[in-house]
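K.L.:
The following block contains a protein sequence and its predicted model.
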Amino acid sequence: MYLHLSTSCFAHTGLISRQQPDLQMIKSTVYRLRRSGFWNLCLMISGVLLFAASSLMAQPGIEWDKAYEPVPGLQPKIVCPTDDGGIIVGRALYPSDDANYIVVKYNVNGNKEWDKTFSGNKRDNLNTIIQTTDGGYLLGGSSNSDSGQDKTDNAFASSVDYWIVKISANGSKEWDKTYGGSRADNVRSLKQTKDGGYLVGGISLSSRDGVKSESSRGAHDFWVIKTTSDGTKEWDKTIGGNMADSLVYVDQTASGNYILGGTSLSGISGDKTDGDAINHEFWVVQLAPNGSKLWDKTFNGYNYDNMKSMDRTSDGGYIIAGESASPIGGDKTENGFGYLDYWVIKINADGDKQWDKTLGGTGRELLASVKQTPDGGYIVGGSSSSDKSGNKTEARKGSTDYWIVKLNSDGSIAWDKTIGGARDTNNQLIGAFPAWDGGYLLCGTSAGIVPGNDRTVAMTHSTELWVVKLVSESNTNALAFSSGSLKFISNGNSTTQTQSVTLSANTGTPAVTLSNSKVSWLTLPAPARGSLSFTVNPEGLSPEKYTSLVAATASGYARALLKVNLHVNDVTTPPVLHSIGDKEVTAPDTLTFTAKATTANGQTKRFSLIGAPEGATIGESSGVFSWAPLVAGTYQFVVRISVAQVPELYDEETISVRVLNPAAATSVRINAGGGAYATSDGRIFEADNYYSGIDRTSTIGADVDILSTTDDELYRSGRSSDYFNYNIPVKNGIVKVTLHFAETYWGVYPGRPGDKDRRRFNVSAEGVVKLDNYSIIGHAGQPLNAVQETFEVVVIDGVLNLAFRSTAEMRDKPRVSAIEVEFVNSIPTIITPVADSYVSYGVNANTNYGKEPTLDVKATSVPELRRVSFLKFSLAGFSDITNAKFRIYGYNYQADTRVNLNLIGLDNDNWTETGITANNAPSGVSTALGTLSVTRKPEYFEVSITDFAKAQLARDKTLTLRIDQTFGGKRIIFNSRENAVFRPELVINTSEPVNSVTRLAAEEMTNETAKTGAESSVIYPNPVRTQFTLNIGNQHQEGVSLQLFNEAGRAYNIKTTELLHAGTKAEISIADLSLNEGIYLLKVQSVSKSEVLKVVVVK
């Protein structure tokens, strides 16, 4: 049989907001829901046919989607399905100072049949529409207009009154009525009664005057009026408690009584016999045929519960739905999933609760409607910002989406479906309705020009009516394309040839229709099943990537979508090579860099070298350059970027590479006990230098052959004594030490046996034994055989200390032939901010957040939610900077998406941590430094800021950074310097020795507490075995604490028996720390100074 659509209408409840619900007044989220008598009859008839297998039904597919006649400035507010399969839409004028009742009727195909405007001489706001039994419509809302134009009666109040308008099926006005008291009265719900009259419901602040026969109970109340078929008032009733009560729904019950539903803030008072005077709660009231109250029921959790929709069920009871922020408790049997969830309650005819269900994800759900379906289940609809989570089974598509949930008759979930447009589109459901064929009609709005995902239509205005039709759960008919996408490429005059796909149906031979998303460049083939050929015409299109969604639809079939991509490539714009600059490298090290370039749309990059030296290469597509020169000198060549499709389009740069010889590199080579020497491979060893201790050398004749080397002379001389040191100046960092040995005495001269135990000794580097009980013959295998030993050492004070010591009296002296020291890598200095804070805007613009443990960043149109963060670093402890990197720990708090933040350098350092607000935040000259690409995973994110750090070091030795967000709308949380862990960092490399102010990530000393020429602390003895004495320098004040760090960065807390301060001489024991031999760093920290001293621990 042919089922009419429900005539109950739903109003747009506004966009999903990140703001907390207003607990002072329920001026939002209490809208309307009505049901036609014919639909109720259909539900009662179909209820006989219900079957238990409904829970097995599959999620329905999309049959079609449409955008309905966009009207600039007139946003869809109310949608009501009509008996002929069409819809009637009430639109709102924004801004609403001159609002009217604007109504548009569309037929089943989405074509406009008529539109009408009804107005008075002031402001008239339409809130609800119902279809009447004669095929016409009743409109209801509020008005402060006097008699004139379409309004017959004068206003009762200077604010607003009820205003209802009866129109015919073709939109002609038949009559209108005004009802009101002395204050604001607003229609929210309408119902045609069995006698042909009407029940008009809404909210009222008026006392007993005008046509209102009873005084207000509280802030605002339910106010219902029973009228005759021509709008003449029969009686009215005021229902309320001592606080705000907002009506959502009115209906005539099967028994002839009347039922009201809405949201209440009232406690037990007035007409309310149960309730909570603090939180919002659902409130249902039943009246007798004469309007007298029969009973009332309250349903709530322990927080915010806001009724949005209500519908009569086939058993004479009602299904109620709204939004809830409540946990489990009270009438709520399930915990919430996110900030706001759908909450659905089924009650019987007496108002007793039968079951309830919580639906939601981890984001925010705003309910729009609930309706009973012919199978006895329920269709619940609204808008969601949640990703896949909770009992939401599909990922988010736009910024907000339609979210539809089908419930079985017992409240269990049959299926749910997320429907949305392209990324960042805002899709807000107004109502979800059972359709004439067993499917569903989803009516709402969509904002965002670009089509995508489920929305195949491009929008021409900011917010338009978007309707989606679903097939029924039992309908498995479906269309399908053989491929999901096509890609056309246009290079100038050439365009990819015609491409084909096959369209098929899984059953039957339906007549199909093809449509695309309003693009002129795509030529659609004649609609048919089978092979379909598509062509494009890029003429007049600028170079860009274009996309169109092609929808194949057929009545009663789930549609098929084909994504058609057109890439119009730029064949006239040359690429731009980013500046590379001159380079420097030490032979035979490898020089690497990555050339970067900007190309126009569709262009393929091709990097090449012109006139490059032998061995130099560059990745054709990656731009990665590599060259390991062997000969010193200056080399010039060209780096070129060209377009693969059009080689004549190119850009290039001539660069110079200066190749240094090894002597100019960061390495030291010493011929121990001998003079300067050049090896066969070009390494230069200087004459013996930097030694101390017992000065003794040894040599062997020039005619003696040294095995395993071509550089015999290097091993014929050596330094050898009972103890000696080398203190070699090097760059701070990690150095590689290579020691060259050859045994030139034992096993060489008569009577001197080549016993490996004759010469044994230890070699220590920076206090750590590297060669223990070392035997030259033992490692070389025989006398006069060259052997090398290599190890790495960390140097932090600019001097590498090598110590050579005998192991026993009966063993010969240590001997070394040559020493090589090569710089491997620098040790960065890590400093944390001296100040950081975020600022907020709007009402928060004068609030300081400097002591918060987090730094927040968010871009949004809501000023109070916008966040920008600032950080300040002091560079006072540095005289030069070779590299600087900013690191900050955080994550995307609101979503799993990647969000790009702007890192900005500021020249304005005039702000303090406890004084900065949005109103006085630093501005002025700014420098874009890079992008922080933040993900959901908490971790450090970093950006190189070397050039900016160098500039600020030269300027005033203070560096200010700003972190903000251009768009994205996601809250990003970083750790601030007040956090106990993972604080922001500035990682600095410098060519100077690391001093005690900046070493070991020491906190920066402020200018106010620094004391020029202050005495440093002193440790003795040093090396240390189990105990040492520490003299605290006079630059420290009070509250001195001690920490010891090993080379791996592990910290050991040092306990003292007394409070330490400037001048204290403390005896420090490390016996209980179980330390290995090696170099440690002692951090002396006071309120005014951070100092680091080197401690050498020996056994």
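P.N.:
In hand now; what should we look at?

K.L.:
from here on, contacts and neighbour counts on C-alpha atoms
P.N.:
Fine.

K.L.:
show me what contacts the nearest residue to Asp115 once chain neighbours are set aside?
P.N.:
Counting by C-alpha to C-alpha, 6 or more residues apart in numbering, Asp115 lies nearest to Val104, which is 4.2 Å off, once chain neighbours are set aside. Under the criterion of C-alpha atoms under 8 Å, 6 or more residues apart in numbering, the neighbours of Val104 are Ile88, Val89, Gly90, Arg91, Lys112, Glu113, Trp114, Asp115, Lys116.

K.L.:
Structure two is appended below for comparative analysis:
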Amino acid sequence: MAFLAEQVQFIANLHFHGQNRFTVPNIRNSVSLQTAFFIGLHQKTIDMKSSLFSFVSLFLGVCFPVGGMLAQSAPDTVWQKKIGGADYEMAYCIRNAGDGGYIIAAVSSTPDEDDNILVLKLNAQAAVEWQRLMGGSDAEEARTIEQTKDGGYILLGTSLSEDGDVTVNNGRRDVWVVKLNANGAIEWQRSIGSNADEEAVAIAQAPDNGFVVLGTALNGDEFSGDRNYIAAKLTAQGVVSWQKEFGGSGNDVAHGLIVTEDNEYILAGTSYSEDGDLPTTIVGDYVCWLVKVNTSGSILWSKCYDGENGGIISAAKPQPNRYSFLAIKGPSSNSYHWLFTIDKQGVVLSDTKHYFPRYHIGEELIRTADNGYIMTGFAVETDTAGDPTALGTWLVRFAADGSLVWQKKLLNDTASDSATYVGKSTVETTDGGFLVAGHLTYFEDTVGNVDVWLVKLGGTNLPAGVDEAAGVNETVMLYPNPATTTFTLEWQHATTHPACIRLYDILGKIVFSELLPQGTDHATLNLTPLPSGIYTLTSTEREVIRRFRLVKD
């Protein structure tokens, strides 16, 4: 495969122009299949300016304004970039890499051939360092990719193939797990499934260096069959230790996975069942369902968060005994996004409700360095007649307590623009900004009309060790940086309130935390036990959050 072309444009604000037509080729290009299932997507065909186009119509209720004042303004768009060639390239997941760059799981195909999975490694400036195309002669789809503890990557997707890079097919579509080394070479691969169709959902590395895999199994045909969670535990070498299904006689659709600090696994999603592994009595047609299993796959507890129709759509990286999920709940006439946090027994510790306009749906929730969240989703704006006027990417920033900080939309104008910008996944950058990955869809019937799309939001691009708290008249320095053992954090003036110090590794895990008393003017961090790499240090003093990129040699 030829090396993909890269084009980048630096802009102050995103604004797009084009011809008088647009389309969404299929549901997969806008919202995930799992999300589409429980919110009841359907296609609607509309005639606009003598051109037929389709758009996704979501049963998310009537239009409601966002309540309350935003705590901050949304970050500006710094640049956008497309990566692609003659094929169709669509990014579905982006994650931070340990060297300060990024890893992307994407799909590449031509109009006459089935999809293969494309993995892109970017450097810190988002330039392509290497790319790998993998799969067989049938169709593969990418779901997610994560960095592993050995510096490689674990890729999760689905496959229909039984040749090429895929050695086994269990019948129809399987969950496909691929372990890559740091340079993208395949170390091992494994197909998980049965003679049914399986949809990949999530993968996480366990404390024993093995992997926990979550998907949805479809037993029967696509429209009348029932679904169950399917989970598997793999060793670090890819050997399947166990594989089990969870659910009842109805439809149970998985959407998120958390590996707890005590090596237990929380499987999250949506259930329409009232039997099997579900509590016998639920309220509503479908509910948010969590099931916790141990290292052998035995159920520890099973809980439904009902009272209203609802379904979990994403899970954030955990904190100790605090596990956060994003759901959509409520009747179709008044639905809302529900951000909630539970403890290890499934008890809700905190939750917030957010009413957004109709046709706005979140898909991915990630935890940020300050323990807040960023949600990536898709939005369709309509006029009073219900016809679409704009559609594209929707981002929402939440604080650690779940309150709304800002939201930003990167939309096309359906009357004038010839492309749609579909963001699928977001990461926080080391300069305090965000990098969104997805795909740019052009609406011309020509080859190469879908490319990987990246957009950089905010950030200061400051060098390592420089205070990033904008607008605060207080100098804080981190030195030496890089260093091998100890670092010093020094305030020009002693703190007037207690300051919370947290250190995060490249995977977003807290590796050090300390509460410094009021009056602190310096703190020394001994990082000798930690491996070399890039870390993010945050210092939080009341409403002021400072971030530093810390490099340990």
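P.N.:
In hand now; what should we look at? What you see is a predicted model; the values in this text were computed from it and never measured.

K.L.:
TM-score of the superposed pair?
P.N.:
Comparison of the two superposed chains (TM-score structural alignment, normalised by the length of structure 2) gives a TM-score of 0.56, and 349 aligned residues with a C-alpha RMSD of 3.6 Å.

K.L.:
circling back: so which strand or helix has the residue nearest to Asp115 of structure 1?
P.N.:
strand 101-106 (DSSP states H and E).

K.L.:
quick check: angle from the very next helix or strand once past that strand to strand 101-106?
P.N.:
Toward the C-terminus, strand 101-106 of structure 1 is succeeded by strand 112-118 as the next helix or strand (DSSP H and E). Counting by axes from the mean of the first three to the mean of the last three C-alpha atoms, to 10 degrees, strand 112-118 of structure 1 points 170 degrees away from the direction of strand 101-106.

K.L.:
how big's the offset between whatever helix or strand comes next after strand 112-118 of structure 1 and structure 2?
P.N.:
Tracing the chain C-terminally past strand 112-118 of structure 1 and defining elements by DSSP H and E, one meets strand 124-131 next. For strand 124-131 of structure 1, the mean distance to aligned residues of structure 2 following superposition is 1.5 Å (mean C-alpha distance after the TM-score superposition for structure 1).

K.L.:
can you count the residues close to Trp130 of structure 2?
P.N.:
Using other C-alpha atoms under 10 Å, the number of residues around Trp130 of structure 2 comes to 15.

K.L.:
and it, what pairs with it in structure 1?
P.N.:
Structural alignment (TM-score structural alignment) places Trp130 of structure 2 against Trp175 in structure 1.

K.L.:
Does its match touch Ile167 like I think?
P.N.:
Yes - Trp175 of structure 1 is within contact range of Ile167, at 7.3 Å (criterion: C-alpha atoms under 8 Å).

K.L.:
matching residues in structure 1 for stretch 146-155 of structure 2?
P.N.:
Counting by TM-score structural alignment, stretch 146-155 of structure 2 corresponds to 191-200 in structure 1.

K.L.:
Quick check: end-to-end length of that stretch?
P.N.:
7 Å (C-alpha to C-alpha, to the nearest Å).

K.L.:
Kindly report the same for stretch 398-412 of structure 2.
P.N.:
In stretch 398-412 of structure 2, first residue to last residue: 24 Å (C-alpha to C-alpha).

K.L.:
can you check stretch 454-471 of structure 2 too?
P.N.:
Using C-alpha to C-alpha, one end of stretch 454-471 of structure 2 lies 28 Å from the other.

K.L.:
and if you look at stretch 341-348 of structure 2?
P.N.:
Separation of the first and last residues of stretch 341-348 of structure 2 by C-alpha to C-alpha is 6 Å.

K.L.:
who's in contact with it?
P.N.:
The set of residues that contact stretch 341-348 of structure 2 without belonging to it, under C-alpha under 8 Å, 6+ apart, is Trp301, Lys303, Asn321, Arg322, Tyr323, Ser324, Phe325, Phe340, Leu349, Ser350, Asp351.

K.L.:
So which of those are in strands?
P.N.:
With DSSP state E as the criterion, strands contain Trp301, Lys303, Tyr323, Ser324, Phe325, Phe340, Leu349, Ser350, Asp351 from among these.

K.L.:
of the contacts of Val104 of structure 1, buried ones?
P.N.:
Buried residues within the contacts of Val104 of structure 1, defined by neighbour count using 16 or more other C-alpha atoms under 10 Å: Ile88, Val89, Gly90, Arg91, Lys112.

K.L.:
So the first one is in contact with Gly110, correct?
P.N.:
No - Ile88 of structure 1 sits out of contact with Gly110 when judged by C-alpha under 8 Å, with a separation of 10.5 Å.

K.L.:
can you pull out the strands in the stretch 801-950 of structure 1?
P.N.:
Using DSSP state E, counting those that start in this stretch, the strands assigned to the stretch 801-950 of structure 1 run over residues 815-816, 818-825, 829-831, 835-840, 854-857, 867-874, 883-892, 899-906, 926-934, 939-944.

K.L.:
And those: which comes nearest Ser142 of structure 1?
P.N.:
Each of the strands of the stretch 801-950 of structure 1 was checked against Ser142 of structure 1 via C-alpha to C-alpha, and the shortest separation belongs to strand 835-840, namely 37.7 Å.

K.L.:
looking at structure 2, where would I find the counterpart of the closest one?
P.N.:
Taking TM-score structural alignment, strand 835-840 of structure 1 hits no residues over in structure 2.

K.L.:
Excluding sequence neighbours, find me the nearest residue to Ser206 of structure 1.
P.N.:
Beyond its immediate neighbours in the sequence, the residue positioned closest to Ser206 of structure 1 (C-alpha to C-alpha, 6+ apart) is Arg183, lying 4.5 Å away.
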